[in-house]
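S.K.: Give me a model of this one.
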Amino acid sequence: MATHSDRRLDALLRLVHAGGGTAARRLLLERAGDPLAALAGGPATWRACGLDAAQCDVLQAPPAALARSRRWLDEGPRRHLLGWHDPDYPALLRRAPSPPLALFVDGDPTALWHPAIAVVGSRAPTAGGRDTAAAFARSFVAAGLAVVSGLASGIDAAAHAAALDAGGLTVAILGSGIDQPYPRSNTALHARIAAGGAVASEYPPGTPARREQFPSRNRIVAGLALGTLVVEAAHRSGALITARLAGDAGREVFAIPGSIHNPMARGCHRLLRDGAQLVESPDEVIATLAPLAGALADDLRMRLPAPTQGEATTPPPPSCPSAPADPDYNRLWAALGFDPSGMDELVARSGLTVARLSAMLLVMELDGRVEAAHGRYSRKS
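M.R.: Down below sits the predicted model:
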């Protein structure tokens, strides 16, 4: 017999597969508060929320493709579907224009909450542009920021790979189904990102890459990040769409200038004329985003009961009378040492789930209590 949570997941999948515009389906979920209740409302409620006839038909008779989505989700513990109704839906993305109804996530869903910078640019950059993207990405992760991009060839791939090589966190947003890396040459990079960060898509498994889906992908890249950096871009470039969407969302836009003889610099120069911030070093970006990252950390603390910063500079030991109200943090702190420990070790020592540990470790990392490198965690000395 299907459990209540199974039925809720199937109801959310049915809403996802209904397709079409997201605004009406988001409204339906907001009013119902839950996917099961949204389906139970029936055609009259669906139409009142703005769903069209085709969407209502899918809600009444789910397509065969829904089974493929369910199979993909059931294939591993690191596969997730975050819906608009879910408290784990990323806070920054929720504030962006036209947020997706749901995100399929391969990897750690808490990575989507991490303070991040989007690094985007040409699919055919110069060698210097590729090196610049990699150097900036390494500096960003060293400063505690995640790198978000679209897993495209060129600048995107260089930024993702550099973040991983530096032991940092990176998030890839796809313009295809979550199980459809695009381009195919980035299949190995897709797997690396899923293992060490997160790959996400609003498109169900099996959805092929289509030209019209990439601008939609770009709005998620911009919406998840505190700011967007354009490294190299031609005068007509998808990276400029991402930058425009970032500006529309009230986020910072940065551009690196280039030679007037380089056609890949013309898009950046256009952004600079339109008011983007000219940057020549990663430190300029980091300094601008630092206060915004602190605000995002506050959002995460509201989502998770976390130890508050105060008199002590590190969490107290479990036996301390002033231990925080949530005992899970004390169990995690007791499980951590000054030597790096992997997630499996922390699960075994604390008895907590991977999802719970990942979320708490992120809060403690943002507070400066924990260091993370190459997927291993230790107390910060």
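S.K.: going forward, measure contacts between C-alpha atoms and count neighbours the same way
M.R.: Will do.
S.K.: List the buried residues of stretch 136-155.
M.R.: 136-142, 144-155 (16 or more other Cα atoms under 10 Å).
S.K.: where's Arg7, which helix or strand?
M.R.: Element membership for Arg7 (DSSP states H and E) is helix 4-17.
S.K.: to compare against the first, here's another:
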Amino acid sequence: FAAALSTAGLTITSGLAVGIDAASHRGAIDAGGKTVAVVGTGLDQVYPRRHAGLMDDVARAGAVVSEFPVGTPPLPGHFPRRNRIISGLSTGVLVVEASLRSGSLITARAALDQGREVFAIPGSIHNPMARGCHALIKDGAKLVETVADIVEELSGFAGTTAGFAASGVPVDRPDPTALRLLKYVAWEPTSVDTLVTASGMSADEVAYLLLDLELKGHVESTPTGCYCRTTYDE
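M.R.: All right, here's what the predicted structure looks like:
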């Protein structure tokens, strides 16, 4: 999603956290787009430490910003404050996965208070990590199945590319890297660790590609955090 949205002319803003945040920044960078990381520490701190390289890449591709002074460590109360800045800098907020107590819902509520668009991706009714998204959709968030759903909604804003959804590439066709990962996803539940080991890809890259494959209907997540293949595409 991040790569496609970057191609459409949007800047990707997220929080440099493990998982979807990191995958969003990396997707934008790999697509040659702009990305902004809002952190809950001083700018001289890296949290999590494993994202030091990613933080440098984000700074080169856009900006790393913080409201906290230099030397401020990562404290739990800082991250809800960070989230309101993420939404404030954004035209719209996309919630990919969220439990009912997820910090992503804090960001979504802040976005609504700030007059921003809120988008949510639905999931399995058996997946607790989809319940937050379902709650947002019930409350009026725009249901998102493809990148086109977002681009069409934001088409009036500067930077978005008109006609993006009408390109000759089907929105549900995985890219070659995603197809390479797909061959390791079994019809029975396959763990993320297994996919990282089998593919030789990083955990962040696997998380990003699994999200892309799930949104395009090629895999399905399970309540245990595993993934199952749903198509025969190779």
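S.K.: Which residue of the second structure lies farthest from its centroid?
M.R.: Gly71 (28.0 Å; Cα atoms, centre = their mean).
S.K.: Translate it into the numbering of the first structure.
M.R.: Using TM-score structural alignment, the partner of Gly71 of the second structure in the first structure is Gly206.
S.K.: go on, Phe119 of the second structure?
M.R.: By TM-score structural alignment, Phe119 of the second structure lines up with Phe254.
S.K.: mind checking the SS state of that match?
M.R.: State at Phe254 of the first structure, reduced to three classes by DSSP: H, G, I helix; E, B strand; the rest coil: strand.
S.K.: and it, how many neighbours?
M.R.: When neighbours are counted by other Cα atoms under 10 Å, Phe254 of the first structure registers 25.
S.K.: and it, what is it in contact with?
M.R.: Residues in contact with Phe254 of the first structure, defined by Cα atoms under 8 Å, 6 or more residues apart in numbering, are Gly227, Thr228, Leu229, Val230, Ala276, Gln277, Leu278, Val279, Val285.
S.K.: how about the nearest residue to the second one, chain neighbours excluded?
M.R.: The spatial neighbour of Thr228 of the first structure that comes closest, neighbours along the chain excluded (Cα to Cα, 6 or more residues apart in numbering), is Ala118 at 4.5 Å.
S.K.: so where does the one you found fall, helix or strand?
M.R.: strand 116-120.
S.K.: where does the very next helix or strand once past that strand sit relative to the chain's centre, distance-wise?
M.R.: Later in the chain than strand 116-120 of the first structure, the nearest helix or strand by DSSP H and E is helix 127-142. Centroid separation for helix 127-142 of the first structure versus its chain: 20 Å, with Cα atoms, centre = their mean, to the nearest Å.
S.K.: which residues are contacting helix 127-142 of the first structure?
M.R.: By Cα under 8 Å, 6+ apart, the residues outside helix 127-142 of the first structure that reach it are 117, 119, 146-147, 154-155, 158-163, 166-169, 231-232, 281-283, 286.
S.K.: Buried ones among these?
M.R.: Buried by 16+ other Cα under 10 Å: 117, 119, 146-147, 154-155, 158-163, 166-169, 231-232, 282, 286, out of these.
S.K.: for the first structure, longest helix please?
M.R.: helix 282-303 (DSSP state H).
S.K.: Which part of the second structure matches the helix or strand following that one?
M.R.: Counting by DSSP H and E, the next helix or strand C-terminal to helix 282-303 of the first structure is helix 327-335. Per the alignment by TM-score structural alignment, helix 327-335 of the first structure matches no residues in the second structure.
S.K.: next one: stretch 167-182 of the first structure
M.R.: Using TM-score structural alignment, stretch 167-182 of the first structure corresponds to residues 32-47 of the second structure.
S.K.: Tell me the buried residues in the matching stretch?
M.R.: Using 16+ other Cα under 10 Å as the test for burial, stretch 32-47 of the second structure gives 33-43, 45-47.
S.K.: Can you tell me which of those residues end up in helices?
M.R.: Judged by DSSP H, the subset of the buried residues of stretch 32-47 of the second structure located in helices is empty.
S.K.: Narrow those to those in strands?
M.R.: Using DSSP state E, the subset of the buried residues of stretch 32-47 of the second structure located in strands is Thr35, Val36, Ala37, Val38.
S.K.: And the strands in the second structure?
M.R.: 12-14, 35-38, 62-65, 92-95, 117-120, 142-143, 219-221, 227-229.
S.K.: my read: the residue nearest to Thr228 of the first structure touches Val148, true?
M.R.: Yes - between Ala118 of the first structure and Val148 there is a contact under Cα atoms under 8 Å: 4.5 Å.
S.K.: Could you tell me which residues touch both of the two?
M.R.: In contact with both Ala118 of the first structure and Val148: Val221, Ala225, using Cα under 8 Å, 6+ apart.
S.K.: Could you check how far Pro128 of the second structure is from Glu97 of the second structure?
M.R.: According to Cα to Cα, to the nearest Å, Pro128 of the second structure and Glu97 of the second structure sit 9 Å apart.
S.K.: Leu211 of the second structure now?
M.R.: Taken as Cα to Cα, the span from Leu211 of the second structure to Glu97 of the second structure is 10 Å.
S.K.: list residues touching both of the two?
M.R.: Contact criterion Cα under 8 Å, 6+ apart; residues shared by Leu211 of the second structure and Glu97: none found.
S.K.: tilt between the longest helix of the first structure and helix 127-142?
M.R.: Between helix 282-303 of the first structure and helix 127-142, the angle comes out at 40 degrees (axes from the mean of the first three to the mean of the last three Cα atoms, to 10 degrees).
S.K.: and helix 282-303 of the first structure, how far out from the chain's middle?
M.R.: 15 Å.
S.K.: Show me which positions of it end up buried.
M.R.: Buried residues in helix 282-303 of the first structure, counted by 16+ other Cα under 10 Å: Pro282, Val285, Ile286, Leu289, Ala293, Leu296, Ala297, Leu300, Arg301.
S.K.: and that helix, what other elements does it pack with?
M.R.: The contact analysis (3 or more Cα pairs under 8 Å, 6 or more residues apart in numbering; DSSP states H and E) places helix 282-303 of the first structure against helix 91-94, helix 127-142, helix 354-366.
S.K.: Let's see that with 7 Å instead.
M.R.: Where contact means 3 or more Cα pairs under 7 Å, 6 or more residues apart in numbering; DSSP states H and E, helix 282-303 of the first structure is packed against helix 127-142.
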